[in-house]
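In: Need a 3D model of the sequence below.
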Amino acid sequence: MTKTFIVSIGDELVKGEILNTNAQYIANSLVNMGFNISAILNLPDDYKQLVFNLRSLLSQKGVFIITGGLGGTRDDITRKALGEVFKKDLVLDKFADRELENWYRSKGREYTDSDRMQARVPEGGILLKNRVGLAYGIYIEINESHIFCLPGVPHEMKSMFDNDVVPMLRQKNLHDERYKCEILYFGDIAEYVLDKKINGIVSRYNGISYGTRASNGIIRVRFESFNGNLESCVNEVKEKLSGNYLYSGFRDISEVVGEILTGEKFTLSTAESCTAGYLAKRITDIPGSSSYFVGGVVAYSNIIKEQILGVSAETLKRYGAVSEQTAWEMASGALNIFDSTFSIAVTGIAGPAGGSKEKP
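Out: Have a look, this model is predicted:
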């Protein structure tokens, strides 16, 4: 497997102000292509630190994905750092220079030397076109290593990574074509029980490994192989654990539910209390959800539960807002309001003190 290093540049990452979703996206994509992630490194917007760390990392051979430190601001330090590390001059790409100048002029802005720096690249490298933004990326092949520098803005990074980096890695045969991976999801079973059952199956196959991860009642199992009969193994797992098997693939459960609803031409509505609309957000985060999601009600107070959803005062008084009975009446009320095929209701305790077994 090709060694791969991911470097993310930004003070906000080092200080923990935001999560490094760029590194997560890149790592997940590369692992599924058969790359070995050797390290993920967060670095501040500090030129000297960047040069020091890049010099150490780039002494190794492999694939290097660097995000951030590009653009027409004082934080544009990545290209200069690469030039210093490899002792390469920054040369002007005339095409990029002309495009940038036209863009600045169209906005009625002055095109300064600082802005022009975005059109420069270490000698021997090439600029990568930004399809959804302004900052160019950089690609350099040197000393048997492949270095990609991408913008730090997530949607710009994803666009450049998917449209440029991945095709180039495949074209250069840097990924391991023997690598195969399958993701299966299971429910209504304890993780240790599932692990024991899967191990009994996998142990009879050579060259296959797996790992489990439980989250919110669903267990994700990742199967990997470089030379084993992965398809047969996974099919046997599905067959022998059919009562607990939910779905497969690199998908969120919201996507799977959406596919089922769309295929059956069913509709869905929600009635939420403690989650305050989060369930509806998860559903509508999926493209095309408007074809099956009708709408939802956030009924945080008992008054709204009664007046909008039609939950009876007697139910609330006798069983409380956090009860199975109230949840059923909330769901029933949403069905009536939205005339949907199905409705999901959520009620519980979401405050910092948490809930209990009786009132979760």
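In: hey, let's count contacts and neighbours off CA atoms from now on
Out: OK.
In: Surely G296 is within a strand?
Out: Yes. G296 sits within a strand when classified using DSSP: H, G, I helix; E, B strand; the rest coil.
In: Here is a second sequence; please produce its structure as well for comparison:
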Amino acid sequence: MVPTTRAEIITIGDEILFGQITDTNTQWIGTQLTDIGIRPVRKTSVGDNRQDILDAFAEASTRVNVIIVTGGLGPTRDDITKHTFCEYFGTELEINQEALALVTEFFAKRGRAMSELNIQQAALPKNCTYIPNLWGTAPGMWFEKDEVIYVSLPGVPYEMKSLMEFEILPRLKARFATQIIQHKSIRTIGIGESFLAEKIAPWEDALPDHIKLAYLPHFGQVRLRLTGTGTDQELLERQLNEQVSQLLPLIEEHVFGYNTDELETVIGTLLINSNATVGTAESCTGGFVANQITSVPGSSAYFEGSVVSYSNSVKMNVLGVSRETLEEFGAVSEQTAREMAEGARRVLNTTFAVSTTGIAGPDGGTAEKPVGTVWIACATPDETYTQLLTLRNNRKINIELTSSYALNLLRKTILKANMALKS
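Out: Have a look, this model is predicted:
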């Protein structure tokens, strides 16, 4: 059995902890490590504080084989990573001539003069292995201590990615005999995480030890991620597929895709294959459903347009919702959602049309229709389907959840229409 190579990713910088920038590096590094069979087991973020960084290094070294560090390699005083590495490894900085030549060339090509701070970019701990950075001025560094590898990389994403891809990953692959780590995801919608877990519990309990399951919920969806570990890629792929085959009969009505499939992409494929078109009529979502649909490249082949009918006058004058409907049932009602969808299909001349109308919040609710009350509808040439949603007291979440459920109603309606054509 090949031992598992474990990694920890440490990001350094107050700007990450203060929320001034989003840490995208960790996600990308984790994916790359997994692809070569190294398992990320923890990520740690620390500020520009010497003792915190030293503690993070020491703690990580007790649990992993590889420590990837990003950030803190700039030329200014707040960039202390190199000095902290020197303290941790009991060494000192010296000008690395290879690094200095590369930094000098970097500035010469751009016709810029070097300052003393730029020269100090070439000052590296004496005991590190220099990793040339062809994409910037901060070199990478490779250290080894007590059978643990420490890699220090710039925090600038494109520099970090280039160093990882061309320098670090090949070295790690050559260094470790790793297991294969493979993921397979099943994308579900319309069923909560706890209900899903209860439904598939017997299947989950029977999973072999080398295959693990994770639940990843997001705005009305739950991604079930199977992670298999082994030494034979073909066998592992077959075993994961077998597990998916056993799972599908239990939850097939809620599955809309696999792996990187997104709901809007799946819908686009269905529409293209059906030679069909779609439009939207949106009130509470303010165009967010249309935004999701048109985020897919090539969506102009099937998306005709949208009517954001926020006011009752637009609902009546553009979509043809009757005044009587609005007066008797209100703007947030099954009847209004139905007439909005049917009006959008007529006005936009599409095969399908989706509508949303509701109370997104944070105010505007009543005892009969509290915040989070939403009706959605999907119209076809022959029938209109409606659905009541009872959501939360959060405007942003309600808009995103409504859009997700509206897209799913569209997906199910297209599938139903296709089934009717085949029968």
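In: biggest helix in the second structure by residues?
Out: When the second structure is parsed with DSSP state H, its longest helix is helix 395-422.
In: Quick check: S38 of the first structure touching T2?
Out: No. Using Cα atoms under 8 Å, S38 of the first structure is not in contact with T2; the gap is 9.2 Å.
In: more crowded one of those two?
Out: T2 (15 against 12; other Cα atoms under 10 Å).
In: show me what contacts L13 of the first structure?
Out: L19, N20, N42, L43, P44 (Cα atoms under 8 Å, 6 or more residues apart in numbering).
In: Which residue in the second structure aligns with the fourth one?
Out: Structural alignment places L43 of the first structure opposite V46 in the second structure (criterion: TM-score structural alignment).
In: Now do the buried residues in stretch 370-384 of the second structure.
Out: Buried residues in stretch 370-384 of the second structure, defined by neighbour count with 16 or more other Cα atoms under 10 Å: P370, V371, G372, T373, V374, W375, I376, A377, C378, A379, T380, T384.
In: which outside residues touch that stretch?
Out: Residues outside stretch 370-384 of the second structure that contact it (Cα under 8 Å, 6+ apart) are 332-334, 337-338, 341-342, 345, 351-365, 385-394, 398, 402, 406, 409-410, 413.
In: Endpoint to endpoint, that stretch covers what distance?
Out: 25 Å (Cα to Cα, to the nearest Å).
In: And the strands in the stretch 151-300 of the second structure, which stretches?
Out: Ranges of strands within the stretch 151-300 of the second structure are 180-189, 211-218, 221-230, 255-258, 278-282, based on DSSP state E, counting those that start in this stretch.
In: could you dump those to JSON lines with distance to S245 of the second structure?
Out: Listed next are those as JSON lines, based on distance: least, Cα to Cα, whole Å:
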{"stretch": "strand 180-189", "distance to S245 of the second structure": "11"}
{"stretch": "strand 211-218", "distance to S245 of the second structure": "14"}
{"stretch": "strand 221-230", "distance to S245 of the second structure": "13"}
{"stretch": "strand 255-258", "distance to S245 of the second structure": "12"}
{"stretch": "strand 278-282", "distance to S245 of the second structure": "32"}
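In: what's the most buried one of those?
Out: Burial of the strands of the stretch 151-300 of the second structure is given as mean neighbour count (mean count of other Cα atoms under 10 Å); strand 278-282 ranks first at a mean of 30.
In: got the angle between it and helix 395-422?
Out: 150 degrees (axes from the mean of the first three to the mean of the last three Cα atoms, to 10 degrees).
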